[in-house]
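Q: fold the following.
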Amino acid sequence: MSQSPPAPDELMFRRVDLGEVTLNVGEAGPGDGPVVILLHGFPESAAGWHRQVGPLARAGFRVVVPDQRGYGLSDKPERIEAYHLDRLAADVVALGRACGAERFFLAGHDWGGLVAWWVASFHSEQVIRLAILNAPHPGIVAGYIRHHPGQWLRSLYVGFFQLRGFAERWLTADDAKALRRALVSTSREGTFSKADLDAYAREWTRPRAMTAMLSWYRALLRLPRRDPPRVTMPTLILWGKRDHALQPGLAEASLRLCDSGRIRWFPDATHWIQHEEPVAVSSALESFLQPSEQP
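A: The predicted structure follows:
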C-alpha cells in the first residue's frame, strides 16, 4: 500500500552533512519555493518554530528549520571552540547551499537571533531579508550592559551557565525540573504544555546534550570575536516587551546597527513571542519576508 504524501506544512526531517557537523533539518513547503531558514534559541530546537512552519509553507516558502549544532538530534561537538559565533554562522550559510540556495531569507529567535545577526553582518550577500525575534545583536551587548546595570542583573544566569558540570546537573536533575520551571515561569500561562515540556526534556537529557547547549554561552564569554560590520539588508525586529531576560533597549541599540530596519513591539508578549502571538508573528514574517522576492 502506498503512503500518502506529507502535508505541505508538515516538517519532514533529514540529516544534512555540512562537513564539520551533520544537522537534523526539517523542511516544509514547495521544493522550488524561496528558502527561509528559521533558527531556534536556548533551550529549544526546531520544534520552537512549529507554529510558524505551516503559515510560511502555505505562503510559498520552502521552510528550512534545523536543530542547530549541539541541539536535538544534531551533532554535539565537545570543544567550546566549536560553538564560536563564526562557526554557528558558517553552519547557516552551508545549510543554505546544501538546500540549493546561495541566497535565502533568515529569521532567528533568542540564540538563533544572535546567530542570524552574525550571518547578516558577515555574510550579507547570502541574506535577502532578516527577521529577529527577541535577540540582540552580539556586537552591542557588552556596551549596552556597561551603561544599563539592570540588564547586567538580568544576565546573571549567563554566569551560572559557566559552571561546567554543576550547571548541567542542576538543569537536568529530576527530569529537567529546573529548566521546565524556567520556561513556564517566564512565559504567559499555558504557553508551554506538559507535552511540549516532556518532548524538550527528552532532548535536554540526551547524552552530552546539555553541555553542548551551554557551550554556546561559554564560547560567547570566553572566545574573542571580531567587530561586526553593519547590517545592510532590510531588517524587522519583533520584540515582546515583557521579556524576563532582555530589556527593550537592546532592540533599539541593535536597530542602530541596521541600514534599513524597524521594530514592531508586542507589549503583552514575553521572550517566547512566537509561541504566545503565533498568528501575529506568522503574519508579520510572511508579509515582511515576501516570498515573491526571488533570490
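
Q: when you work out contacts or count neighbours from here on, use the C-alpha atoms and nothing else.
A: Will do.

Q: ranges for the strands of the stretch 151-295 of the chain?
A: If you assign secondary structure with DSSP state E, counting those that start in this stretch, the strands in the stretch 151-295 of the chain sit at 235-240, 261-266.

Q: ranking those by burial, who's on top?
A: Burial among the strands of the stretch 151-295 of the chain, expressed as mean neighbours by mean count of other CA atoms under 10 Å, is greatest for strand 235-240, which shows a mean of 24.

Q: so what secondary structure elements neighbour that strand?
A: If contacts are counted by 3 or more CA pairs under 8 Å, 6 or more residues apart in numbering; DSSP states H and E, strand 235-240 sits against strand 127-133, helix 248-255, strand 261-266.

Q: can you say which of these is packed in most?
A: strand 127-133 (a mean of 25).

Q: next SSE downstream of that one?
A: Following strand 127-133 in sequence order, the next helix or strand is helix 138-147 (DSSP states H and E).

Q: let's have the helices and strands packed on strand 235-240 in JSON lines, adding distance to Phe105.
A: Output for the helices and strands packed on strand 235-240, formatted as JSON lines (distance: least, CA to CA, whole Å):
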{"stretch": "strand 127-133", "distance to Phe105": "5"}
{"stretch": "helix 248-255", "distance to Phe105": "18"}
{"stretch": "strand 261-266", "distance to Phe105": "15"}
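
Q: of all these, which one is nearest Lys194?
A: Taking CA to CA, strand 127-133 is the member of the helices and strands packed on strand 235-240 nearest to Lys194, at 24.0 Å.

Q: re earlier: turn the strands of the stretch 151-295 of the chain into JSON lines, including distance to Gly54.
A: Conversion of the strands of the stretch 151-295 of the chain to JSON lines gives the following (distance: least, CA to CA, whole Å):
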{"stretch": "strand 235-240", "distance to Gly54": "19"}
{"stretch": "strand 261-266", "distance to Gly54": "22"}
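
Q: one more, please, to line up against the first structure:
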Amino acid sequence: MDSASSSSRLTSFTRNGLTFDVTDAGPLDGDIVVLLHGFPQKATSWAGVSAQLAGHGYRTVAVDQRGYSPGARPRGRRAYRLSELTGDVVALIDRLDVGPVHLIGHDWGANVGWSVAAHHPERVRTWTAVSVPHPAAFSRALRSADQARRSWYMGFFQIPLVPELAIGRTRWGGSVLLARSGMEAAARERFRREIVQGGALPGALGWYRALPFVSPTPRVRVPTTFVWSSGDSAVSRRAAELCAGYVTGPYRFVELAGTHWIPDQQPTAVVDAFLDGVTRSR
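A: This next block holds a predicted model:
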C-alpha cells in the first residue's frame, strides 16, 4: 500500500527497514486517532476503545510497536531508545498523510506519546495519556519510597535473560504478577498468546533495558488530558499529581477508580476523557 487515504486501510508501514503492523478501524473519512499500547500488550488492548470511538465517527489506527510487530524486532537495547520509539510513531503519522492527529497512549505507549507531543507538537491535535504521567513527573516521583517500591520491576528487567525465563516459563513470573496488578483473565491469556508465545517478550523488555539512554522530555504545549486510576499498582498519586507541572498548554487531569489496565477495563472512561479533551481544545 503506497498511501493511506479515506478510501483505503493501512495495514502496515515501514521505517528504517522495520515493518510495523497496524489495525485500522472505524469510518475511513473520520478524524484519525493514533493508539499506542503499553507493556506487555499489543494493539488488541485498544479493541474496546476503538469500537466506541468508531461509534463517535473517529477512525482509529493502533500500531504494534517496536519489539511487538514480528517485522520490527531489532536486536540490542539501544534499538529501543525512546528517540527510536518516538521516530516510529512520527513515521506512522507522516505515513497517514492527513496532517496532525489525535494521540492516545497507555503505559509505555503514554511515555512514547509524551515524547511525540513534546518534540513534534505540529503533528498532534490533542494528546491523551493514560496511566503514565510526563516522564519528568515520574522521575521526580521515583525519589519517593512509594513510587520506588512500585517500580521495583524496572530494575529486575535490566538483568539479561532472567526476566525472559521468569516471565515466559513460570506461572509466577507472568500470570500471577499480572493478576495481582489487576489484569483480568482474558487479558492475561492474550498476554501469553501474543507476547510470550508470539515471541514479543525480548523486544518488549528492550524498552526497559534502553532506559539508561533516555534523554529529557520537554514540557508539552498541545492540549493534554491525563487519565489515572487511584488503584494503579505501578504509578503513585504523587507521580500523577506532579504531571500538571510539565504541560504548558490546556490540561485536564481525570482520576478514576480501578486498576492500571484502564483501556481494557474502562474503555468508556477513556473515550469520554478524550472527547472532553477534543471539545475543550476547540
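
Q: chain neighbours aside, what residue packs nearest to whatever residue of the second structure lines up with Val119 of the first structure?
A: Taking TM-score structural alignment, the alignment pairs Val119 of the first structure with Val116 from the second structure. Once flanking residues are discounted, Val116 of the second structure sits nearest to Thr86: 5.7 Å by CA to CA, 6 or more residues apart in numbering.

Q: repeat that for Leu223 of the first structure.
A: Leu223 of the first structure sits nearest to His84 (CA to CA, 6+ apart), 7.1 Å away.

Q: what residues are up against the one you found?
A: Taking CA atoms under 8 Å, 6 or more residues apart in numbering, we find His84 of the first structure in contact with 216, 219-220, 223.

Q: tell me the residue in the second structure aligned with it.
A: His84 of the first structure maps onto Arg81 in the second structure, by TM-score structural alignment.

Q: residue boundaries of the helices in the stretch 151-295 of the first structure?
A: For the stretch 151-295 of the first structure, the helices identified by DSSP state H, counting those that start in this stretch occupy 156-160, 166-185, 194-204, 209-222, 248-255, 273-276, 278-289, in order along the chain.

Q: most packed of those helices?
A: Relative to the other members of the helices of the stretch 151-295 of the first structure, helix 273-276 carries the highest mean neighbour count by mean count of other CA under 10 Å, namely a mean of 23.

Q: what's that helix aligned against in the second structure?
A: Residue span in the second structure matched to helix 273-276 of the first structure, by TM-score structural alignment: 262-265.

Q: and that stretch, how far from the first structure on average?
A: Relative to the first structure, and after both are superposed, stretch 262-265 of the second structure has an average distance of 2.0 Å to its aligned residues, where the measure is mean CA distance after the TM-score superposition for the first structure.

Q: off-centre distance for that stretch?
A: Computed by CA atoms, centre = their mean, to the nearest Å, the separation of stretch 262-265 of the second structure from the middle of its chain amounts to 12 Å.

Q: and Glu203 of the first structure? What does it align with in the second structure?
A: Structural alignment (TM-score structural alignment) places Glu203 of the first structure against Glu194 in the second structure.

Q: what do we get in the second structure for Leu38 of the first structure?
A: Pairing criterion TM-score structural alignment: the partner of Leu38 of the first structure within the second structure is identified as Leu35.

Q: just Ala142 of the first structure next, same as before
A: In the second structure, the position corresponding to Ala142 of the first structure is occupied by Ser139, as judged by TM-score structural alignment.

Q: got a list of what the closest residue to Ala51 of the second structure other than its chain neighbours touches?
A: Using CA to CA, 6+ apart and skipping residues adjacent in sequence, the residue nearest Ala51 of the second structure is Gly26, 7.4 Å away. Gly26 of the second structure makes contact with 50-51, 53-55, 57-60 under the criterion CA under 8 Å, 6+ apart.

Q: buried subset of these, written for ChimeraX?
A: The buried residues among these can be selected in ChimeraX (16 or more other CA atoms under 10 Å) with this line:
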select :50,51,53,54,58,59,60
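
Q: just the closest of the contacts of Gly26 of the second structure to Ser175 of the second structure, please.
A: Closest approach to Ser175 of the second structure among the contacts of Gly26 of the second structure (CA to CA): Ser50, at 25.5 Å.

Q: surely that closest one touches His56?
A: No. Taking CA atoms under 8 Å as the contact criterion, Ser50 of the second structure and His56 are not neighbours in contact, 9.9 Å apart.

Q: secondary structure element for Gly87 of the second structure, which one?
A: Gly87 of the second structure is located in helix 82-96, with elements delineated by DSSP H and E.

Q: buried ones in that helix, by neighbour count?
A: Using 16+ other CA under 10 Å as the test for burial, helix 82-96 of the second structure gives 82-83, 85-90, 92-93, 95-96.

Q: also stretch 220-234 of the first structure?
A: Applying a neighbour-count criterion of 16+ other CA under 10 Å, one finds 220, 228, 230-234 buried in stretch 220-234 of the first structure.

Q: now the helices for the stretch 1-150 of the second structure?
A: Listed from the start of the chain, the stretch 1-150 of the second structure has helices (DSSP H, counting those that start in this stretch) covering 47-55, 82-96, 108-119, 135-141, 145-150.

Q: tell me what the first one is packed against?
A: The one in question is helix 47-55 of the second structure. For helix 47-55 of the second structure, the contact count by 3+ CA pairs under 8 Å, 6+ apart identifies strand 59-63, helix 262-265, helix 267-281 as packing neighbours.

Q: residue contacts, the residue of the second structure sitting at the aligned position of Tyr71 of the first structure?
A: The criterion is TM-score structural alignment: under it, Tyr71 of the first structure has Tyr68 as its aligned partner in the second structure. When contacts are counted by CA under 8 Å, 6+ apart, Tyr68 of the second structure touches 42, 195, 200-201, 203-204.

Q: kindly report the same for Thr60 of the second structure.
A: For Thr60 of the second structure, the residues meeting the contact criterion (CA under 8 Å, 6+ apart) are 23-26, 32-35, 50, 53-54.
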